[in-house]
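**Q** structure here, sequence nowhere to be found:
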């Protein structure tokens, strides 16, 4: 292997233990179901008070739990007005331990969209990266970066 090839090999991180991984997957499952049920404020409670939500399709990140909640509320209300149901399918979660109170995750997410009386279709495919922190005995998102495929 040449020096150039060595530099492109990712550094091996420390995966979280089984208990922590189960907690994170449970957190994500609950988090996405809140969003799919149009519970924007409860969904946003999954972020720290100063949390950040960045997407490659928006010019600037959304910062602060209340601002993230307001932005998501507008989004879920638009869907209700269109009579569309969305389901977020999050999978392939990789979780690396930074320290006892912080984990970095990477995952894939597919969003399905179904118009009332219609057929489900894939609306969006993304990759995500989160910085999760322990806060008040639970996981919360300190920083989220979502990259829409094809954008």
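**A** Nice, I can see it. Since we're looking at a predicted model, the values are computed, not measured.
**Q** switch to C-alpha atoms for all contacts and neighbour counts from now on
**A** Noted.
**Q** any idea which helix or strand comes after the strand or helix carrying residue 23?
**A** Residue 23 belongs to helix 18-36 when assigned by DSSP states H and E. Sequence order places helix 40-44 as the next helix or strand after helix 18-36, per DSSP H and E.
**Q** alright, now check it against this:
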């Protein structure tokens, strides 16, 4: 049986995290045509010293790319990538999971990750720490990555948006831990897909 549970979130009056000068500001824009709605992430440095600016700004779009000549092949490749990527994380294989991120990757997931994690090495260390903690507590996570949209870009990047359902199991009980929107930018390194940018937004903390 799966039941829902709540976990700690930021107070609603502090729902958007602040970033420091060296953090990243992640902005999104929507370009609408009669046939498509586009998801266009961009990254910029934060403001002047002493100023705090919002680390995340609302992004609620639908991405489509079915007009791309190789869309079916790309979509299948992306599905296979996420199946491997997420299973590695769920199985606690942190070092292998880290290799599915680009060398200069960053990840943001407020409120738990309110400041971006930067670089593959740091991501790998954080994944290892999380895997060891879960193992010690006897907890297993399963992430279900669904409702995925993929938009190929002229420069080869892929904008991917999906729903992620996180199920937490301890002992004989499975609990719906979180519902999230995961928005990634994928790139190729040595011909293989890697996560370059990731922003995860929890429904109960957005």
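**A** Noted; the coordinates are in hand. Since we're looking at a predicted model, the values are computed, not measured.
**Q** and the TM-score between these chains?
**A** Here the TM-score for the pair of chains, by TM-score structural alignment, normalised by the length of the first structure, is 0.89; 143 aligned residues with a Cα RMSD of 1.6 Å.
**Q** buried ones in the helix holding residue 23 of the first structure?
**A** Neighbour-count burial for helix 18-36 of the first structure, counted by 16 or more other Cα atoms under 10 Å, picks out 21, 24-25, 28, 31-32, 34-36.
**Q** what span of the second structure lines up against stretch 80-89 of the first structure?
**A** With TM-score structural alignment applied, stretch 80-89 of the first structure matches the range 135-144 in the second structure.
**Q** and stretch 175-184 of the second structure, how far from the first structure on average?
**A** On superposition with the first structure, the mean distance recorded for stretch 175-184 of the second structure (mean Cα distance after the TM-score superposition for the first structure) is 0.7 Å.
**Q** burial measure for the aligned residue in the first structure for residue 193 of the second structure, as a count.
**A** Using TM-score structural alignment, the partner of residue 193 of the second structure in the first structure is residue 139. When neighbours are defined as other Cα atoms under 10 Å, residue 139 of the first structure has 22 of them.
**Q** the first structure: helices as residue ranges?
**A** Here the first structure has its helices, by DSSP state H, at 3-8, 18-36, 40-44, 65-81.
**Q** Throw those helices into JSON lines and include distance to residue 143 of the first structure, thanks.
**A** As requested, the helices of the first structure are exported to JSON lines (distance: least, Cα to Cα, whole Å):
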{"stretch": "helix 3-8", "distance to residue 143 of the first structure": "25"}
{"stretch": "helix 18-36", "distance to residue 143 of the first structure": "14"}
{"stretch": "helix 40-44", "distance to residue 143 of the first structure": "12"}
{"stretch": "helix 65-81", "distance to residue 143 of the first structure": "11"}
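**Q** what sits against residue 144 of the second structure?
**A** For residue 144 of the second structure, the contact set (Cα atoms under 8 Å, 6 or more residues apart in numbering) comprises 164-166.
**Q** what about the first structure, which of these hold up?
**A** Of the contacts of residue 144 of the second structure, the ones still in contact in the first structure (both residues aligned by TM-score structural alignment, their matches' Cα atoms under 8 Å) are 164-166.
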